[in-house]
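Engineer: Give me the fold of what follows.
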Amino acid sequence: MDACYIARREDLTEASIKELENAIRRFYKHREIFKITGVRSGFDLPRQHALAHYPDHIRQFSTPNGLCSSITKSRHITAVKKPW
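Structural biologist: As a prediction, this is how the structure comes out:
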């Protein structure tokens, strides 16, 4: 959750990008408890994978300013799943 809140800031300095990288590392470490307890067998979730790219993309393109992957999911459902 920390990573999401940091990435949504309107202004990110190099220090806050480092803070984001640390939060992402903590998230990846702590999510393993779901594997250990048998809640999930793996994590092939595009949104979670995308988190790993946020720091570099913020450095290249600036802050995401409200970027949300939900629109991609809803368009995928409309374009791919519903016609069938």
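
Engineer: Could you use CA atoms for every contact and neighbour count after this?
Structural biologist: Will do.

Engineer: Residue 6 contacts residue 15, doesn't it?
Structural biologist: No. Here residue 6 lies out of contact with residue 15, judged by Cα atoms under 8 Å, at a distance of 11.1 Å.

Engineer: Among those two, which residue is more densely surrounded?
Structural biologist: Higher neighbour count among residue 6 and residue 15: residue 6, with 17 against 9, using other Cα atoms under 10 Å.

Engineer: list the contacts for that one?
Structural biologist: Applying Cα atoms under 8 Å, 6 or more residues apart in numbering, we find residue 6 in contact with 16, 19-20.

Engineer: Now it: which helix or strand?
Structural biologist: Assigned by DSSP states H and E, residue 6 belongs to helix 2-7.

Engineer: To compare against the first, here's the next sequence to fold:
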Amino acid sequence: MNNMHVGLIIAAIGLATVAIIYVPEFQKKQQLERDRSGTCILYRTTVQLAQLYLDNGNEEKTKETLGKARDFLEKGSCTNIL
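Structural biologist: From the prediction side, this is the model:
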């Protein structure tokens, strides 16, 4: 193995190390930004509304509202709170 191959291997290891350290933090920040979006705020509010319907024994409205919450969850790529 010549010096060029060794250099490429070292560079690849360095790049992989940086990616392992940086990518999770980047993804966490991106998720926080999505969770602050209007769609994700609507998702959390709709889940709370569904809980109120459930507490009052209205199963039909609970299911309907949870369906809407699921739509917001998917549309906004929100953190699931259920």
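
Engineer: Put one on top of the other, what's the TM-score?
Structural biologist: The TM-score (TM-score structural alignment, normalised by the length of structure 2) is 0.36; 42 aligned residues with a Cα RMSD of 2.9 Å.

Engineer: returning to that earlier point: in the helix holding residue 6 of structure 1, what counts as buried?
Structural biologist: By neighbour count on 16 or more other Cα atoms under 10 Å, the buried set for helix 2-7 of structure 1 is 3, 6-7.

Engineer: circling back: I'd like the contacts of residue 6 of structure 1 as CSV, with distance to residue 59 of structure 1, secondary structure and neighbour count appended.
Structural biologist: Output for the contacts of residue 6 of structure 1, formatted as CSV (distance: Cα to Cα, whole Å; DSSP: H, G, I helix; E, B strand; the rest coil; neighbours: other Cα atoms under 10 Å):
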residue, distance to residue 59 of structure 1, secondary structure, neighbour count
16, 11, helix, 15
19, 13, helix, 18
20, 12, helix, 23
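
Engineer: Distance to residue 27 of structure 1 added to those residues, as TSV?
Structural biologist: What follows is the contacts of residue 6 of structure 1, written out as TSV (distance: Cα to Cα, whole Å):
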residue	distance to residue 27 of structure 1
16	16
19	12
20	10
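
Engineer: which one among these gets closest to residue 32 of structure 1?
Structural biologist: residue 20 (19.0 Å; Cα to Cα).

Engineer: What distance do you get for residue 22 of structure 1 to residue 55 of structure 1?
Structural biologist: Shown here: residue 22 of structure 1 relative to residue 55 of structure 1, a distance of 10 Å by Cα to Cα, to the nearest Å.

Engineer: Between those two, which is the more surrounded one?
Structural biologist: When residue 22 of structure 1 and residue 55 are compared for neighbours, residue 55 comes out ahead with 21 against 13, by other Cα under 10 Å.

Engineer: Report the separation between residue 22 of structure 2 and residue 54 of structure 2.
Structural biologist: To residue 54 of structure 2, residue 22 of structure 2 is 42 Å away according to Cα to Cα.
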